[in-house]
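Q: next one to model:
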Amino acid sequence: MRFKIFLSVLVSIFVCLTAVSAFWPFDGGITGSAIDNTNLEDSNICRDSDDGIFSNSAGATGRVYARSVKYVTDKCRGKKKVREYYCNERTGRRKGKTIKCPGGCVSEEIEIEGKTYTAGKCVPLNPSCEEIDGGVKDEAGRKHRNRCGKGVDRNTFTTYSCNAGQTAVLADIEDCSLLENGRCTSGGCAGDCVDSDAEDDKDAAGSVTVTKGGEEKTYLDVCGEAGLRVKQYKCSNGKEKVVKVGSSPWVSCGQDRVCVTDEATGAGYCQSKGTAGETITLKGLRRIVQSLQDRIAVLEEAVSNLGSSA
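A: Got it, this is the predicted structure:
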């Protein structure tokens, strides 16, 4: 009898919770985190390109795996709705919410980690800023074209864009004179030589890119054979030049420091032995894990083949 009463209570609670969740206005649980225009934090298993729930921003949300991130993009659901994906703050997992778009839904290309995706977003009912080819158009219909400056500002390039809500015109001004032999062109600032590490910091992985005859060539900072010094490049009169200490083309990393290679760029830079040791150990562990995973895959395939042959 008591068991039946207990079971009845559980069923009643379940029915109540189901009814509440059906009419609850939010999609992110009691936290209320699924409200449009809300910033949300990424988690160790979820990554959101637009950092929250923003229906007017085309984005993608990724499920983080051991060796990759699998992204799902925001998608238009018909002409008046968008399916917005985000990282749920309570569970840390990817979640989706369908949001109405009074002004309609459009798709556009976005770039994430070097890859191009197509994602949807809401557009304002009456946008006061609209992107056009080579610039933007404001609510009065005036066109603002990307262009070089005039007079004393002639060596600057202004790029116009709309903010995320398409409610304001933004202007980004780039000073072309900061580039080696920098000049303003119709496509933006251009220079004969570009240094990613203008301060020639030996603790930063740097590179120099030189343009000759329309072709680009990149010179990476490189570690010496013993791993105790680094060769750095800089721009000089539109050309690449090695940073020298006296007559030596090598810069010493210093006491208790070594030169390591940056995985992302391939450029060398100096680092403390302790930090470098931790990095090397982590890389070694990753290689071991990868090797074990490969062996497990081979064994699983062998077992599968044995099963099918039997």
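Q: from here on, contacts and neighbour counts on C-alpha atoms
A: Will do.
Q: just give the closest residue to residue 145, not the sequence neighbours.
A: Leaving aside its sequence neighbours, residue 145 sits nearest to residue 135 (Cα to Cα, 6 or more residues apart in numbering; 4.4 Å).
Q: one more to put side by side:
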Amino acid sequence: MSRNPERNDRKQGKFAPGKTGDRGRKSGAFDGSKDGPDRGGWNPNPPSKGFSANAPRSSGGGRGKADANDFLWGRHPVMAALENPARKGTGRLLATADRAAELERDGIPNKHKVEVIDSLALERMLPAGAVHQGLAFKVQPLEGVSLEDLAEPAEGIIVMLDQLTDTQNVGAIFRSALAFGARGIIVQDRHSPVLAGALAKAAAGATERLPCARVTNLSRALETLADLGWRAVGLDGSSDETLESALDNRPTVLVMGSEGDGIRRLVAEHCDVLARIPMPGGFESLNVSNAAAIALYEASRKQRD
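A: Have a look, this model is predicted:
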């Protein structure tokens, strides 16, 4: 728990973080709606404003991982990247003959040039099992925005992910966050996947439209956010307080725990309140991406109220 007595809505005492499972997979459709914040794309390399909580993304290890991180594949992720103004003039657009014909007919966003490639050759360039739909874009992963850029002014909803590593679930959370009008996502730099490859495919283009801040320390980031006027609500299945009662219309950071361990102790102690999603059916827990979608819906409803 933060020791700053001037911070609003800080509660005394320590919280015991709960667990939220993260082994399931995404569901639902993403319609590419333009509603909500900054749907035109975001700059992967904005000028830094010097927040100590923000740090550049560390590079991934291993050739296979690096290769996957160099590619976006599938119609929604590739088209979203092509439409992102920050991507103009960058990347290598690869398409099968029929898909290239469609692109030429409909117009390629930001005047990217397309290279026609055989489907089997394209499959050999991508990780095994990648569903490319005849499209791939070789481009550098997005680096992220600064915490200050994401948090000011203090209004709306931000999602913080505490060491989530499953790409399918992180991608699904990006989709839900975009759909419910969240300002952006905060992740810890050392323990989160890059916004490319399978994650971008699962996000169906949301990673190109929703800003993401990578920070060195989540606890310090929560302290900074509190100073800027944000209130942190952590999801914990063992909490006595329900999510509905914990949320209000103040600027809210929804904190989601990792696959196996839930919200870590120090991160939980920097939350203003921990809350659970009531499950009258008696099932033990929800997949983290499903829990995030429910929390985002409830938080956006409270914001409207």
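Q: so after superposing, what's the score?
A: Remark: TM-score between the superposed chains equals 0.21 [TM-score structural alignment, normalised by the length of structure 2]; 117 aligned residues with a Cα RMSD of 6.8 Å.
Q: one step back: ok, how many other residues are close to the residue nearest to residue 145 of structure 1?
A: Residues near residue 135 of structure 1, counting by other Cα atoms under 10 Å, number 19.
Q: which ones are touching it?
A: The contact partners of residue 135 of structure 1, taken as Cα atoms under 8 Å, 6 or more residues apart in numbering, are 143-146, 159-161.
Q: which two among those are spaced furthest apart?
A: 143 and 159 (12.5 Å; Cα to Cα).
Q: name the residues of the helix or strand hosting residue 297 of structure 2 that are buried.
A: Following DSSP states H and E, one finds residue 297 of structure 2 within helix 288-304. Buried residues in helix 288-304 of structure 2, counting neighbours by 16 or more other Cα atoms under 10 Å, are found at 288-293, 295-300, 303.
Q: ok, of the residues you listed, which one's closest to residue 94 of structure 2?
A: Among the buried residues of helix 288-304 of structure 2, and counting by Cα to Cα, the member closest to residue 94 of structure 2 is residue 289, at 30.8 Å.
Q: quick check: the closest one touching residue 177?
A: No: the criterion here is Cα atoms under 8 Å, and residue 289 of structure 2 misses it with residue 177 at 10.1 Å.
Q: now the strands for the stretch 201-310 of structure 1?
A: 207-212, 215-220, 222-223, 229-231, 233-236, 239-242, 251-252, 257-261, 268-272 (DSSP state E, counting those that start in this stretch).
Q: and those as CSV, adding mean neighbour count and distance to residue 288 of structure 1?
A: Below are those laid out as CSV (neighbours: other Cα atoms under 10 Å; distance: least, Cα to Cα, whole Å):
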stretch, mean neighbour count, distance to residue 288 of structure 1
strand 207-212, 20, 31
strand 215-220, 13, 29
strand 222-223, 23, 26
strand 229-231, 24, 29
strand 233-236, 22, 35
strand 239-242, 18, 38
strand 251-252, 18, 32
strand 257-261, 22, 20
strand 268-272, 23, 24
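Q: among these, which is nearest residue 185 of structure 1?
A: That would be, of the strands of the stretch 201-310 of structure 1 and by Cα to Cα, strand 207-212, which comes in at 14.8 Å.
Q: can you give me the angle that closest one makes with strand 268-272?
A: 170 degrees (axes from the mean of the first three to the mean of the last three Cα atoms, to 10 degrees).
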